[in-house]
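*Asks:* no FASTA, just this:
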């Protein structure tokens, strides 16, 4: 279970060390931004529309930097996670309803991550998808055991290693198939091409700005930097380190996401059957060779293992903060694995399940962002570290854009035009 006391005791902020020793929580949160749902959405975008939606990923990554920094700062300054602060402010019925939507988001996240890992095992070893999903679930339990027994710092180190593997796996193909500079520049101009591209953009946004990572990051930073509030100088230094932590981690995650779209645009455009991860992988192997295909599949596997572990961690944090219920982390991992295994066993198209899960996530974003914006702008809660005018304005614009895109997505979906 999420033992805060133990985590705090084992993960000191090392206030007297260099800034390097203060990095880490954002890298755990960043795993959510390179999960298998991103792979499906980004490959589909590049294969179907070329460089058209590069701007969506750039904008989404900037939004992600903004909100993850706000979440981390909230945890460091207040000593409480976002779910805990919301749990204190909501009435009991509202708290339960809010938890339901957050839990749906967490379940959609876990579905994408387990399915993605199962696809990777199938590509590498021809393991049946249901068996692969079970293997991914068991392996993620082993990763979570590290967090339970060795503390947050060791868990962060493992996640960072997996993030490096993910980066190499998803970007290696660009060495052999570099993207078009002119295409990249054209993709930075905001535009759509029909309702299907809007639907896909919403899925990409849902895959890039992750609600469960917003909830979790406040706890990760709070637990890591337990002595942050010992003096005003210490708190200011930790906030500065947190800013660098977020920028470096999210730049890396953003590069991976954009790199996947560019690889698909340069390699998969016009190739039949690339509307699934399996088809895209086959096209990559055909175009760039089996070695790149294996490296890509290994990156996908690392993505599934790391992100499903972080997703289970986030789900437990949400439940504990909102409902004050401490559900054992490994038991939660077992329960949340069931929906993914049912879908895999039923033969549902895995790539469709991945993209659908990202659309569900996009609807959960405002429920995380709007309260975060209000809390970090509160002078009574944040004191001198409340968001400045520029930051509040940027956050407000981000929330407005996300809500507007989701409204358009709803209209397209229910009008039958998507």
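*Replies:* Happy to help now that I have it. The model shown is predicted, which means the values in this text are computed figures rather than measured ones.

*Asks:* only C-alpha atoms from now on, for both contacts and neighbour counts.
*Replies:* OK.

*Asks:* so how far is residue 410 from the residue sitting furthest away from the middle of the chain?
*Replies:* For the chain, the residue at maximal distance from the C-alpha centroid (C-alpha atoms, centre = their mean) is residue 231, at 32.5 Å. For residue 231, the distance to residue 410 (C-alpha to C-alpha, to the nearest Å) stands at 48 Å.

*Asks:* try residue 37
*Replies:* 20 Å.

*Asks:* repeat for residue 292
*Replies:* Going from residue 292 to residue 410 by C-alpha to C-alpha gives 38 Å.

*Asks:* take a look at this one as well, against the first:
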């Protein structure tokens, strides 16, 4: 399968040539885990936390653009850079953490798909969990017709999610002035709002997305020159910005719908109970009671589209992670089957024993795991993209470096605070026996120490000297015809490697 050719003129066709990776990445900001967090934020605080979504997705655009730049400027994705930079023990730790993040992200997708099938076709939730992996294989089958076909299918699913929620929002009629105020006026009323804001922010940025974006951009045939790389980075930034802006609008629509419905003074007692403890499952009953049966069906369709699109991108992320860290390649359908089976096991047990409420708690646990994992993708990315040895003249500017590290530090600190207070709250809870608290402490504290030690190592490790910087390589390419031929050979080698991953 050839790399995607870039059509230089007219400019709108050139932009279309770059459209794809950003939309594949954007579905992670619309997965069932995010939808549940959005529903809870709207139900508990109406439009008050919309500014958190704006801040979170603005930071996501900065981080995702750094990930794209890494792949464009170096021709290698984040996992490959980690393998080169760190010793084997650290690489194995990072690989395991990244694989756990992919599996944790897959759990809400499994449960969300099961809920959607239950709402649409009255299929028992545990049966929906078992069926969740099979329909994804149909989407993965599209990769045989080229990466562009798969990108188109994912883009359509994103539009389905957006169209469904925008339709429901129009019928719900949120107050436009209050929505705008919530979007641009920061406000946190009480400790519960702070906790929900942290959860909302933590659910937005997925660690495996950073690996994925740096790999997807390599599917474009980009000129190996300073201007070629600079132009490609600009177009990928525009494309990623458009995709994340659409994701932002959909998140705003979800929060606005739940905020409008749950703040209605004429809400029935049954609907109020759903608002007090809203989940992916109870949201359907809430919308059905408040807005009509059609709204719950649209919600279920959007949930199904969200789960399917997120699973496909998770499968690709897992494949690139495995290939980059341990140079192991696996058929995409087999990769999906392995990941999905691991995610299905806890989901199936929890759904059978705990029902919908148990499944909702499992989604929260999965979101906490993703928050826990984020620094181990974010810190290496910021280190690599700020490195002149790796990026040459394409490294982050001083302003971008400062803003990225500041926002990264804030995000990591918020996640660590949220995780530590949650874990400590469980350990010191009166509901647990003293013996259980001691046992939990014995296991938790060593893990926290190792966690901080690895994070400090990744942040402060001295950079491995590069054999040649990107600028040196590009000047060599421009200097002689033989170097052009060598660049073509490298491009063909990269084409074969991408083909191995995409069409495996």
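*Replies:* Ah, there it is. Model, not experiment: these values are computed from the prediction.

*Asks:* TM-score for the pair, please.
*Replies:* The TM-score (TM-score structural alignment, normalised by the length of the first structure) is 0.93; 408 aligned residues with a C-alpha RMSD of 1.9 Å.

*Asks:* one step back: so between residue 37 and residue 410 of the first structure, which is more surrounded?
*Replies:* The neighbour comparison of residue 37 of the first structure against residue 410 (other C-alpha atoms under 10 Å) goes to residue 37, with 33 against 15.

*Asks:* can you find the partner of that one in the second structure?
*Replies:* Under the alignment (TM-score structural alignment), residue 37 of the first structure pairs with residue 33 of the second structure.

*Asks:* secondary structure element for its match?
*Replies:* helix 32-45 (DSSP states H and E).

*Asks:* off-centre distance for that helix?
*Replies:* The chain centroid and the centroid of helix 32-45 of the second structure are separated by 16 Å under C-alpha atoms, centre = their mean, to the nearest Å.

*Asks:* toward the C-terminus, what is the element adjacent to it?
*Replies:* The first helix or strand that comes after helix 32-45 of the second structure along the chain, using DSSP H and E, is helix 50-74.

*Asks:* strands of the second structure, start to end?
*Replies:* Read by DSSP state E, the second structure holds no strands at all.

*Asks:* just the angle for the helix holding residue 33 of the second structure relative to helix 50-74, thanks.
*Replies:* Here helix 32-45 of the second structure runs at an angle of 160 degrees relative to helix 50-74 (axes from the mean of the first three to the mean of the last three C-alpha atoms, to 10 degrees).

*Asks:* average gap between helix 32-45 of the second structure and the first structure?
*Replies:* Helix 32-45 of the second structure differs from its equivalent in the first structure by a mean of 0.9 Å after superposition (mean C-alpha distance after the TM-score superposition for the first structure).

*Asks:* so which elements touch that helix?
*Replies:* Secondary-structure packing of helix 32-45 of the second structure (3 or more C-alpha pairs under 8 Å, 6 or more residues apart in numbering; DSSP states H and E): helix 88-121, helix 190-204, helix 226-262, helix 269-276, helix 280-291, helix 293-326, helix 332-373.

*Asks:* in CSV, list those along with mean neighbour count and distance to residue 48 of the second structure.
*Replies:* Listed next are those as CSV, based on neighbours: other C-alpha atoms under 10 Å; distance: least, C-alpha to C-alpha, whole Å:
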stretch, mean neighbour count, distance to residue 48 of the second structure
helix 88-121, 23, 25
helix 190-204, 19, 9
helix 226-262, 22, 9
helix 269-276, 16, 16
helix 280-291, 21, 19
helix 293-326, 24, 23
helix 332-373, 19, 21
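
*Asks:* out of these, nearest to residue 21 of the second structure?
*Replies:* helix 226-262 (7.6 Å; C-alpha to C-alpha).

*Asks:* give me the stretch of the first structure that that closest one matches.
*Replies:* The aligned range for helix 226-262 of the second structure in the first structure is 232-268, by TM-score structural alignment.

*Asks:* which residue lines up with residue 165 of the first structure in the second structure?
*Replies:* Going residue by residue (TM-score structural alignment), residue 165 of the first structure aligns to residue 160.

*Asks:* and its match, what does it touch?
*Replies:* For residue 160 of the second structure, the contact set (C-alpha atoms under 8 Å, 6 or more residues apart in numbering) comprises 301, 302, 305.

*Asks:* same question, residue 229 of the first structure
*Replies:* Per C-alpha under 8 Å, 6+ apart, neighbours of residue 229 of the first structure: 76, 77, 235.

*Asks:* just name the closest of the residues you listed to residue 179 of the first structure, please.
*Replies:* For the contacts of residue 229 of the first structure, the nearest to residue 179 of the first structure is residue 76 (40.3 Å; C-alpha to C-alpha).

*Asks:* the aligned residue in the second structure for the closest one and residue 311 of the second structure, how far apart?
*Replies:* Aligned counterpart of residue 76 of the first structure in the second structure: residue 72 (TM-score structural alignment). Separation of residue 72 of the second structure from residue 311 of the second structure (C-alpha to C-alpha) stands at 25 Å.

*Asks:* and residue 75 of the second structure, by the same measure?
*Replies:* Using C-alpha to C-alpha, residue 75 of the second structure is found at 25 Å from residue 311 of the second structure.

*Asks:* what of residue 394 of the second structure?
*Replies:* 32 Å.

*Asks:* residue 398 of the second structure too?
*Replies:* As for residue 398 of the second structure, its distance to residue 311 of the second structure is 36 Å (criterion: C-alpha to C-alpha).

*Asks:* residue 409 of the second structure now?
*Replies:* Using C-alpha to C-alpha, residue 409 of the second structure is found at 29 Å from residue 311 of the second structure.

*Asks:* no more questions from me, cheers.
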